[in-house]
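[1] sequence first, then the predicted structure:
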Amino acid sequence: MDAQRLKDSFAQVATQGDAVALFFYADLFVRNPHLRDMFPIGMTGQREKLLRALGHIVSRVDDLSDLVPFLQQLGRDHRRFGIVAEHYPQVGASLLATLRHFSAAAWTDELAADWSAAYGLVSKVMLEAADEDALTRPAWWNGQILAVERRRFDIVVMRVQPDRPLPYLAGQSVAVEVPTRLRHWRYYSMANAPRPDHTMDFHIRLVDGGPVSPVLVRATQTGDHIRMGAAVGTLTLDESSGRDVLLVAGSTGLAPLKAILEQIARRPAPPRVHLFFGARTRDSLYDLEDLTKLAGGLPWLTVVPAVSDESDGHGFSALLHSGDGDIEYGNLPDVVARYGPWNAHDAYICGPSAMVEQTAERLALLGVERERIRLETFADAQR
């Protein structure tokens, strides 16, 4: 298997964009009509995921230490879609047909052999991971919604009771499916550390055009049911560190950081923790009341709320003293930088992509070692 030949081949095919995924799924469903019901009615998001996954796999085909964990997680994730061993050859046949079609005259016997070998490796790793996972975990958990609290027109906080214990670490996420949007799974982070009663809280923000969040925000009621996949994610607390902690959350990116905060609170001697909670407007600081009460009972915790799209009336950043506490004005990375130094802290960041990336870069410039910065964006979560 020639890794560079595979990369060059995919680079040529990928120039055709969405047409590649359209051809692939058309070929797959013509050959195997019974597979169509395993996919959502609207396939736009599914096609995007296919191209992203292929690009990721091919770019790392010569680095198995990085590729194998990705494929193993992919294999475990596919269990909730009902994918079994017999489906892999069917998918492989359509994939090779697609690559052959878009490669045109560049398709050779050697290239066909390379792609066959690569797909054989991919399917082997995914199947082995799925089989191992099936020994200890179900493909999904059924959950009943115990409570729904609408904090804003576009944000709800809901509590869910799984039908059996769903193991996870504070900071991780699970894929969620609702009955009215079958086969559309979206990732949401738990907003609490694991509890004895196994209930989980989620902070859900409405995403325009999203297939799942509009149902959860606008239509979900107590007693409704959802399905959840196994927990994933690496935005988890380093329990071996004795350092103080910096948490930076944008909008509902607060959820996994609030879970981490709850885990820290269970320590006999918690470190100093600064939690920055940012949004565009004061009205969007949907959990500020709860955070303020929490900080009032935890002497080691400092909560700093910040808004970016409202000014103090004087055209510069400043503190606003209000009934909600002290609210900072300014972009969240700037606010965090003003409160430094942070070079002695472990940093955890979650929220919109631009905010997360800018905050991470600012912290690195301020002397925080990059290995001490853990982050997750909303886009990362959905991938």
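    Alright, I've got the coordinates.
[2] from here on, just use CA atoms for contacts and neighbour counts.
    Fine.
[3] quick one: name whatever helix or strand follows whichever strand or helix holds A249.
    Taking DSSP states H and E as the definition, A249 sits inside strand 244-250. Counting by DSSP H and E, the next helix or strand C-terminal to strand 244-250 is helix 254-265.
[4] for that next one, which outside residues touch it?
    With contact meaning Cα atoms under 8 Å, 6 or more residues apart in numbering, helix 254-265 is reached by 170-173, 189-193, 202-203, 235-237, 247-249, 270-271, 277, 348-351.
[5] excluding covalently adjacent residues, which one is nearest to the residue nearest the centre of the chain?
    For the chain, A381 is the residue whose C-alpha lies nearest the centre (Cα atoms, centre = their mean; 1.3 Å). Counting by Cα to Cα, 6 or more residues apart in numbering, A381 lies nearest to Y187, which is 6.0 Å off, once chain neighbours are set aside.
[6] are we agreed that that neighbour is in a strand?
    Yes. Applying DSSP: H, G, I helix; E, B strand; the rest coil, one finds Y187 inside a strand.
[7] state the distance from it to I204.
    10 Å (Cα to Cα, to the nearest Å).
[8] what segments of the stretch 101-250 of the chain are strands?
    For the stretch 101-250 of the chain, applying DSSP state E, counting those that start in this stretch gives strands covering 141-152, 155-162, 173-177, 186-189, 200-205, 225-228, 244-250.
[9] okay if I get these as a markdown table plus distance to L319?
    Shown next, in a markdown table, are the strands of the stretch 101-250 of the chain (distance: least, Cα to Cα, whole Å):
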| stretch | distance to L319 |
| --- | --- |
| strand 141-152 | 24 |
| strand 155-162 | 26 |
| strand 173-177 | 33 |
| strand 186-189 | 30 |
| strand 200-205 | 27 |
| strand 225-228 | 41 |
| strand 244-250 | 18 |
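[10] and here's the other structure:
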Amino acid sequence: MTAISAGDGATSTTTGQGTTQGGRPPSHDAQIIQRTLTEIQPVADQATSYFYALLFVQAPALRELFPAAMDSQRDRLFGALLVAAERIDDTEALTEYLSNLGRGHRKYGTQSDHYPIVGECLMSALERFAPSWGPEAEGAWVRAYTAISQIMIDAAADDELRAPPFWYAEIVSHERRTNDVAVVTVRTDQPYAYRAGQYASVETPWWPRVWRYYSFASSPRSDGLLSFHIKAVPAGWVSRSLVHRARRGDVIRLGPPNGQMTVDHASSRGLVCVGGSTGIAPIKALVEDVAAHGGRRSVDVFFGANRDAELYDLDSFLDLQRRLPWLSVRPVVAELATRGTQGLLPEAVRQSGPWRESDGYLSGPPQMIRKSVDALVSAGIPVERIRHDFMGTLVSAAGK
């Protein structure tokens, strides 16, 4: 619900604290906000705990909008503050990021009159934990939060005219591919428009108000069905429920589509797509999307796994490869490979280059994405042509 929780998605773009994304020196307010965040980072857990305790004391009715367990919510709070602070001088990027949050927070039941109390509690937490807090810092944060909240309120109001806050989705197919991976296909109660490469937040009936993020595993289909690849992970309440408990006929809820890992069809450059584990799901959607637009560009897919058994969707990719002459599929297995190449995925991507005339698309575990970005850059792709939806606490395809 809260205006400063992260997780509703934006492609990560990080800048140094000495300059803005346009190369200009940061504004005075931006410098003050960065200083405050630097000061409270060592005590982030205490600051966020204090913030939520104060919020629920002053506005107890808001507690029911949050999940019973607050650990992940606390992590997202500080992550969103960092993202907003990094973009405070970049109006376009900040507006895009916060508009996504504003639209996404409709599913929690957020109302415009919730924002003032959230802002008051935020200021109280910062005052308590930031040693340099004073009138100057308070003024900078009030101006920033006023702008942040208004962008989110306006985006939510605009979205309300066009779309519901969430969609009910009935599970029509539940296919176990491995002990820990299931392909879940759903039918929504209302039309659901999205683009290949995007993802959605998912809530199950077994864990109310706990939302996790999963990428669409196909491009938009004529029958309107949506598919997700779900991997049950340790302590993953939602993922384990979807893999081990969900059955046909169960109804889940979906938030609005999000994410920037989409194909620019005006470009003729090839695509280098790197997917690890269930991160291969949005990669499959991108391949289908290119095919739907005529398949006039090369697509190289690297499918990474720790063991052969984890290449759970390789056969369907190989079938696509047989039918699509512009598609190349390269499985990479870390241990005891009998299918594809044995080795580490980022290194395989680097060695198969150069990729100077291609764009990069990445989806999978955080460490894989970090190393694969480095591999693609060293193989000739400028970082601005590498797309993924990872921002510290969020990997769209991984989820929990």
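    In hand now; what should we look at? Small disclaimer: the values here were computed from a predicted structure and weren't measured.
[11] could you get me the TM-score between them?
    After superposition, the two chains reach a TM-score (TM-score structural alignment, normalised by the length of the first structure) of 0.91; 369 aligned residues with a Cα RMSD of 2.0 Å.
[12] and the strand holding A249 of the first structure, what does it pack onto?
    When contacts are defined as 3 or more Cα pairs under 8 Å, 6 or more residues apart in numbering; DSSP states H and E, strand 244-250 of the first structure packs onto helix 254-265, strand 273-279, strand 345-351.
[13] coming back round to it: got the contact list for the residue nearest to the centre of the first structure?
    S173, Y187, Y188.
[14] K400 of the second structure too?
    R212, Y213, A232, V233, A235, G236, W237, V238, S239, R240.
[15] for it, give its distance to Q260 of the second structure.
    For K400 of the second structure relative to Q260 of the second structure (Cα to Cα), the value is 21 Å.
[16] now the counterpart of L242 of the second structure in the first structure: closest residue in space that isn't a chain neighbour?
    Here L242 of the second structure is matched to L216 in the first structure, going by TM-score structural alignment. Counting by Cα to Cα, 6+ apart, L216 of the first structure lies nearest to I204, which is 7.2 Å off, once chain neighbours are set aside.
[17] mind telling me what that neighbour corresponds to in the second structure?
    Under TM-score structural alignment, I204 of the first structure pairs with I230 in the second structure.
[18] got it, and Y168 of the first structure?
    In the second structure, Y168 of the first structure lands on Y194 (TM-score structural alignment).
[19] what's the neighbour count on that match?
    Number of residues near Y194 of the second structure (other Cα atoms under 10 Å) recorded here: 17.
[20] now swap in A309 of the second structure and tell me
    A309 of the second structure, neighbours per other Cα under 10 Å, totals 14.
[21] for it, which non-adjacent residue is closest in space?
    T178 (7.7 Å).
[22] quick check: longest helix of the first structure.
    helix 109-134 (DSSP state H).
[23] that one against the second structure, how far on average?
    Superposing on the second structure and averaging over aligned pairs (mean Cα distance after the TM-score superposition for the first structure), helix 109-134 of the first structure comes out at 1.7 Å.
[24] so which elements touch that helix?
    helix 3-14, helix 64-77, helix 87-103.
[25] please name whichever of those helices is nearest to A337 of the first structure.
    helix 64-77 (33.0 Å; Cα to Cα).
[26] average distance between that closest one and the second structure?
    Helix 64-77 of the first structure sits 1.9 Å off on average (mean Cα distance after the TM-score superposition for the first structure).
[27] now do that helix: everything it contacts.
    57, 60-61, 122, 125-130, 133, 229-230.
[28] just give me the match in the first structure for R74 of the second structure.
    R74 of the second structure maps onto R47 in the first structure, by TM-score structural alignment.
[29] residues contacting the closest residue to that match other than its chain neighbours?
    In space, and not counting its chain neighbours, R47 of the first structure is closest to A21: 5.3 Å by Cα to Cα, 6+ apart. By Cα under 8 Å, 6+ apart, the residues touching A21 of the first structure are R47, E48, L50, L51.
[30] take the residues you listed and map them onto the second structure. Which survive?
    Compared against the second structure with both residues aligned by TM-score structural alignment, their matches' Cα atoms under 8 Å, those retain R47, L50, L51.
[31] so which of the residues you listed sit within strands?
    Judged by DSSP state E, these include no members of strands.
[32] neighbour-wise, which one of these leads?
    Neighbour-wise, these (other Cα under 10 Å) top out at R47, 19 neighbours.
[33] I'd like the distance between it and G92 of the first structure.
    Where G92 of the first structure is concerned, R47 of the first structure sits at a distance of 16 Å (Cα to Cα).
[34] again, but for E132 of the first structure
    Counting by Cα to Cα, the gap from E132 of the first structure to G92 of the first structure is 22 Å.
[35] who's more crowded, these two?
    When E132 of the first structure and G92 are compared for neighbours, G92 comes out ahead with 17 against 12, by other Cα under 10 Å.
[36] what's the matching residue for that one over in the second structure?
    Using TM-score structural alignment, G92 of the first structure lines up with G119 in the second structure.
[37] excluding residues flanking it in the chain, which one is nearest its match?
    Y145 (6.8 Å).
[38] residue in the first structure matching the one you found?
    Here Y145 of the second structure is matched to Y119 in the first structure, going by TM-score structural alignment.
[39] and the gap between that match and L71 of the first structure?
    11 Å.
[40] between those two, which is the more surrounded one?
    Each of Y119 of the first structure and L71 has its neighbours counted (other Cα under 10 Å); L71 has more, 22 against 19.
[41] show me what the more buried one aligns to in the second structure.
    Match for L71 of the first structure (TM-score structural alignment): L98.
[42] R253 of the second structure versus that match, what's the distance?
    22 Å.
[43] look up how far L271 of the second structure lies from the aligned partner of A130 of the first structure in the second structure.
    Under the alignment (TM-score structural alignment), A130 of the first structure maps onto A156 of the second structure. The spacing between A156 of the second structure and L271 of the second structure, counted by Cα to Cα, is 34 Å.
[44] how distant is stretch 181-191 of the second structure from the center of its chain?
    19 Å (Cα atoms, centre = their mean, to the nearest Å).
[45] identify all contacting residues around that stretch.
    Residues outside stretch 181-191 of the second structure that contact it (Cα under 8 Å, 6+ apart) are 167-177, 224-232, 242-243.
[46] buried ones among these?
    167-174, 176-177, 225-232, 242-243 (16 or more other Cα atoms under 10 Å).
[47] re the thing from before, so the match of Y145 of the second structure touches G92, yeah?
    Yes. Checked against Cα atoms under 8 Å, the pair Y119 of the first structure and G92 is within contact range at 6.8 Å.
[48] intersection of neighbour lists for those two?
    With Cα under 8 Å, 6+ apart, Y119 of the first structure and G92 have no common neighbours.
[49] what's the burial count for R183 of the first structure?
    If we define neighbours as other Cα under 10 Å, then R183 of the first structure has 18 of them.
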